[in-house]
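J.: Output the structure for:
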Amino acid sequence: MIKNSKLLTILALVMVFAFVFTAGSFAQEYNIAVIIKATDSGFWQDVLTGARTADEKLDNVTITTHGPTSESQIAEQVAILENVITRQPDAIVMASTSSDASVPALERAYDQGIKIITIDNKVNTDKIHSHLATDNIAGGKLAAETFVEMAKQHGKSVDSGKVGLISAMAGVQVLADRDQGFIQGLNEYAPGLEILETRYVDNRIPEALSTAEDILTSHPEELVGFFADNNHTGAGVARAIAERDIADEMPVVAFDADDAEKRALEEGTIDALIVQDPFGMGFKGVQFAVRAIEGEELPEFVNTGVTAVTQANMNNPEIQNLLNPDMRAEAELAE
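T.: Presented below is the predicted three-dimensional model:
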């Protein structure tokens, strides 16, 4: 009888320990929602590559990915965020297209205990745990400095003339910062150049193409070159340059580095790309979400960096690592 009692006690303890271990294991599984601005963009696919790499590297993380088709679909992105919150993830990593439209939902999620990491675009609330992004004003100034260099390489005078500035969308803070930085930089590095009125193209490549054509037609003698402030505007301007076969005489500097822009750089219809680190935003965004869930105090802002890429340096190993997120993912997972 005593032996049976001891046996029952041991079995009971084993069951208790098994339950505690199992419960503890489940408690360590973190569900993280990653919301991007658009699924139709190579830039945002690179962000997802970084997030998925972090997911694979971290045993206790499961991510879900979400986003509207286009960056112009702000209301749809907010609706996606609202839906995600109803599922009560442990954290949300979000690149909000609008600095304001997503704020009420993000603040509600924060108040519910969901950890909030924003990437790329800053939102107008303090109810986040960290923000990872490019310093876009600095990036815009780098674009201006690089533009002046490229113009000189094309044999253009920077003492006078006009520059076309094509922006994806109005009212988006990251784009406004890039444009502001470019204007400030050009005023510093080439004050004799006049920047034409900013043209907005609703983040559409065909619209960027037709706008570049219009500028080329309207200013046939005075135009020195173009600045395009994201991947879609860059691809559209490059097409206009290619169609007119004027790559040798018309410098173009564009932000980002999706496949179309990289081909344009190789072909010479874009002279320089101002490259962010979308892979790093996704990868570090998920890492920071885990750190926030585990109670770690995080920096308010992390500058993820920006680099000028030209034909002269695009094959350097560090640049190739930046331009090829799949290669970078392999390296991360091999560590």
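J.: can we go C-alpha only for contacts and neighbour counts from here?
T.: Will do.
J.: Need the nearest residue in space to residue 251, chain neighbours excluded.
T.: residue 225 (4.9 Å; Cα to Cα, 6 or more residues apart in numbering).
J.: who touches that neighbour in this structure?
T.: 151, 162-164, 250-252 (Cα atoms under 8 Å, 6 or more residues apart in numbering).
J.: I have a second one here; can you model it like the first so I can compare?
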Amino acid sequence: MVVLIPEEVRVMTRQLHRILVVPVVLVTVLASSVALSSGTRSASAQRTALTHTGRTVRQLKMEVVVKTTNSPYWQIVFAAAKKAAAQFGVQSLGYVGGPSEADINAEITLIEDAIAKHPDFLVIAPTSASALNPVISKAYKAGIKVIIIDSAATTQNYTSFLATDNRLGGCLAAQALARAIKRKTGAARGQVAYATFQSGAGSLGARDAGFVQCIRAFHGISVVAHKDAGGDPNPGGKPLSIAADTLTAFPKLVGYWGDNLQTLQGAEKAFQERHVNHSKVSLVGFDNTAQEVTALKSHQLDGTILQDPYQMGYGGVGYGILASAGLTVPRFVNTGVTVATPANVNGRVIQGLLDPVSKRQIGFK
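T.: Sure thing, here's the model as predicted:
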């Protein structure tokens, strides 16, 4: 039996103790002739699972459908899912996503197309908390195991959900911003603003709620603006303009938070174009590329919240295999959330999350 040992991660804040969770036991993999048996199941499992008596791991079919292919984040998910599929020998029917995270209809069409291929399981990252419910339910009721990753869907018709605790992520962003403000100005007080990438996305809504809740603990800080980028995938488009407008409207601003990569990069560009004094105004974001790593090291960025998309991709396939074998899988898997700052950016754990494709130790050689 192949066993993956969880990678333990040090406490990043006093409130946070996390373990990077991968399936403890993925599946017995001996050769392509190893059969998957349905075994004895509970009544609920019988209602929702197809039997695979006599089938092998290499006969399983899967597809990964994410919000968009035009993002480094989702490319990490794909890389991890492809690694898992290759290592366990399952057949991939595709790794697809819409033209942008705002294109809900495109993702619905992609999932419909995937259902028509009759896969054993689907790994899906929903663009909307509710709009995809009918098509997700269609797949589930057809006997396809549905592994949701990254963002929640409000339907109950899914097998397992792997995601960041986004509310905690938003809270950690608020704390990081307050600490940066205090470090630069001597006190956690003043005007701050934040931007959301797209209203209605479940993960972003949770982040924003966590941010608002936890920033209130700092009584000297007031939130003076909340802007919506309307799902514009171009950081130099609306994410830039809303950040620039906020800086103009509030010249005494001491802090800004972008709740995803595009809103963060839009703010980075606005700070650069407006020649914002980084010794007086703090900037925190969510997610990263190599650009943010450089900004952290040069103290142009005070912090960014790191998710674990690599684990979502690899684990999504892993749990899909387990569910297809007839095993009961967790309803929810918290994949962890961590704050990267200029102080810890060179640490091993942070480096593994910043560059997971080359530096994470998940999976097999």
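J.: Dump the contacts of residue 225 of the first structure to CSV, plus neighbour count.
T.: Below are those laid out as CSV (neighbours: other Cα atoms under 10 Å):
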residue, neighbour count
151, 20
162, 18
163, 24
164, 23
250, 22
251, 28
252, 29
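J.: Just the residues you listed: which are in strands?
T.: 162-164, 252 (DSSP state E).
J.: for stretch 167-184 of the first structure, which positions count as buried?
T.: 167-169, 172-184 (16 or more other Cα atoms under 10 Å).
J.: Could you tell me where that stretch falls in the second structure?
T.: Aligned by TM-score structural alignment, stretch 167-184 of the first structure corresponds to residues 196-213 of the second structure.
J.: Stretch 113-124 of the first structure too?
T.: Aligned using TM-score structural alignment, stretch 113-124 of the first structure spans residues 143-154 in the second structure.
J.: cool, stretch 278-296 of the first structure as well?
T.: Per the alignment by TM-score structural alignment, stretch 278-296 of the first structure matches residues 309-327 in the second structure.
J.: Distance from the matching stretch to the middle of the chain?
T.: Here the centre of stretch 309-327 of the second structure is set off from its chain's centre by 15 Å, with Cα atoms, centre = their mean, to the nearest Å.
J.: now do stretch 39-55 of the first structure
T.: 9 Å.
J.: Likewise for stretch 357-365 of the second structure?
T.: With Cα atoms, centre = their mean, you get 18 Å for stretch 357-365 of the second structure.
J.: Check stretch 202-209 of the first structure too.
T.: 19 Å.
J.: Check stretch 76-93 of the second structure too.
T.: So, by Cα atoms, centre = their mean, the centroid of stretch 76-93 of the second structure is 18 Å from its chain's centroid.
J.: list the buried ones in it?
T.: 76-85, 88-92.
J.: ok, residues contacting it?
T.: Stretch 76-93 of the second structure has contacts (Cα under 8 Å, 6+ apart) with 29, 32, 57-64, 95, 114, 117, 119, 309-318, 356-357, 363-364.
J.: Apply 6 Å and report the result again.
T.: 57-58, 60-63, 309-310, 313-314 (Cα atoms under 6 Å, 6 or more residues apart in numbering).
J.: Out of these, which sit inside strands?
T.: 61-63.
J.: all strands in the stretch 251-365 of the second structure, in order from the N-terminus.
T.: Ranges of strands in the stretch 251-365 of the second structure, per DSSP state E, counting those that start in this stretch, are 253-258, 282-286, 303-306, 332-334, 338-340.
J.: what range in the first structure does the second one sit on?
T.: Using TM-score structural alignment, the residues of the first structure aligned to strand 282-286 of the second structure are 251-255.
J.: Make a ChimeraX selection of whichever of the ones in strands among the contacts of stretch 76-93 of the second structure turn out to be buried.
T.: Here is the ChimeraX command that picks out the buried ones among those, judged by 16+ other Cα under 10 Å:
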select :61,62,63
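J.: Using CSV, please lay out the ones in strands among the contacts of residue 225 of the first structure together with distance to residue 264 of the first structure.
T.: Listed next are these as CSV, based on distance: Cα to Cα, whole Å:
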residue, distance to residue 264 of the first structure
162, 23
163, 20
164, 18
252, 10
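J.: Would you mind checking which of the residues you listed is nearest to residue 6 of the first structure?
T.: Nearest to residue 6 of the first structure among these is residue 252, at 81.5 Å by Cα to Cα.
J.: is it true that that closest one touches residue 270?
T.: Yes - in this structure, residue 252 of the first structure is within contact of residue 270 by Cα atoms under 6 Å, at 5.0 Å.
J.: re the thing from before, start to end distance for the match of stretch 113-124 of the first structure?
T.: End-to-end distance of stretch 143-154 of the second structure (Cα to Cα, to the nearest Å): 19 Å.
J.: So what touches it?
T.: Against stretch 143-154 of the second structure from outside (Cα under 6 Å, 6+ apart): 48-50, 120-126, 129-130, 158-163, 202-203.
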